[in-house]
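1. One predicted model, sequence on top.
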Amino acid sequence: MTSPATVLPTVHWDAEADFLLPPPDPRQRLDMAAPAVLKPRDRHRLSLHATLTTAGIPPHPDDAAAIDALSTLDDTVALAVCRWLGAHARTATPLT
């Protein structure tokens, strides 16, 4: 039997309306306090993607090699790059 939490809503593409996803199942969440959930390289890669996108610089598929190279650096360097991009996002003037 299928529980209501696992049933996804049907999309009516003709309606051009948003639809809500069901709430996440707490039993399927990762324990982020566990030390081995994400390796530092994966954490840095995700953080760089999120920071670039937040700064208004969505990563291009051709940027994957550069992001991967930056992800191999230590925590101090990865945090500095994210901090620089975050500062840029706060001070950048929107294009008109």
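-> Looks like it came in fine.
2. For the rest of this, base every contact and every neighbour count on C-alpha atoms.
-> OK.
3. ok, the nearest residue to Thr54 once chain neighbours are set aside - contacts?
-> Excluding its sequence neighbours, the residue lying closest to Thr54 (C-alpha to C-alpha, 6 or more residues apart in numbering) is Ala89, at 7.2 Å. Residues in contact with Ala89 (C-alpha atoms under 8 Å, 6 or more residues apart in numbering) are Thr54, Ala55, Gly56.
4. Structure two is appended below for comparative analysis:
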Amino acid sequence: MAAWQDSAFSTMTTDRATATVTATAPETGSTVDPYRGSGAGDFLLAAPAPERRVPMQLSPMDRRRLDLHAALTTAGIPPLPGDLEAIEALCLLDDRTNATVQRWITSTP
């Protein structure tokens, strides 16, 4: 087995016509899609315990910057390197103005 292959699967095949990848699990012989998981469910990490979190408050400017980045990302607009200066300038504005800009980005009333 090549180093790049996942050892959890005995064989992997790719159908280039449909861009489908399937793998055969060695213990069961069943075919699964390694990119969709085994169907057993997601194994999400638990949220950290509140008492173990670092007691640090974000400044209003940092919170607005994160909110703007989140709004742009949600809208599918990746910030370009030159956009970071504009985001910094917008973060200096008050919360109400920032909420308006975010509403424009996400197009929600």
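-> Structure received. In this text, all values refer to a predicted model and were calculated from it rather than measured experimentally.
5. Buried residues in the helix or strand hosting the residue nearest to Thr54 of structure 1, which are they?
-> Under DSSP states H and E, the secondary-structure element containing Ala89 of structure 1 is helix 75-91. Neighbour-count burial for helix 75-91 of structure 1, counted by 16 or more other C-alpha atoms under 10 Å, picks out Ala78, Val81, Cys82, Leu85, Gly86, Ala89.
6. Show me which of those residues is closest to His49 of structure 1.
-> Nearest to His49 of structure 1 among the buried residues of helix 75-91 of structure 1 is Cys82, at 9.5 Å by C-alpha to C-alpha.
7. list the contacts for the equivalent of the closest one over in structure 2?
-> When structure 2 is aligned by TM-score structural alignment, the residue opposite Cys82 of structure 1 is Gln102. Residues counted as contacts of Gln102 of structure 2 (C-alpha under 8 Å, 6+ apart) are Asp67, Leu68, Ala71.
8. what about the counterpart of Met61 of structure 2 in structure 1, how many neighbours?
-> The equivalent of Met61 of structure 2 in structure 1 is Arg41 (alignment by TM-score structural alignment). Per other C-alpha atoms under 10 Å, the neighbour tally for Arg41 of structure 1 reads 18.
9. Quick check: the gap between Arg41 of structure 1 and Asp75 of structure 1.
-> 9 Å (C-alpha to C-alpha, to the nearest Å).
10. for Thr54 of structure 1, same thing?
-> Taking C-alpha to C-alpha, one finds Thr54 of structure 1 at 20 Å from Asp75 of structure 1.
11. how distant is stretch 61-81 of structure 1 from the center of its chain?
-> Stretch 61-81 of structure 1 sits 14 Å away from the centroid of its parent chain (C-alpha atoms, centre = their mean, to the nearest Å).
12. what's the span of it from first residue to last?
-> Rule used - C-alpha to C-alpha; the end-to-end distance of stretch 61-81 of structure 1 is 19 Å.
13. Contacts for that stretch, please.
-> Taking C-alpha under 8 Å, 6+ apart as the rule, stretch 61-81 of structure 1 contacts Pro40, Arg41, Asp42, Arg43, His44, Arg45, Leu48, His49.
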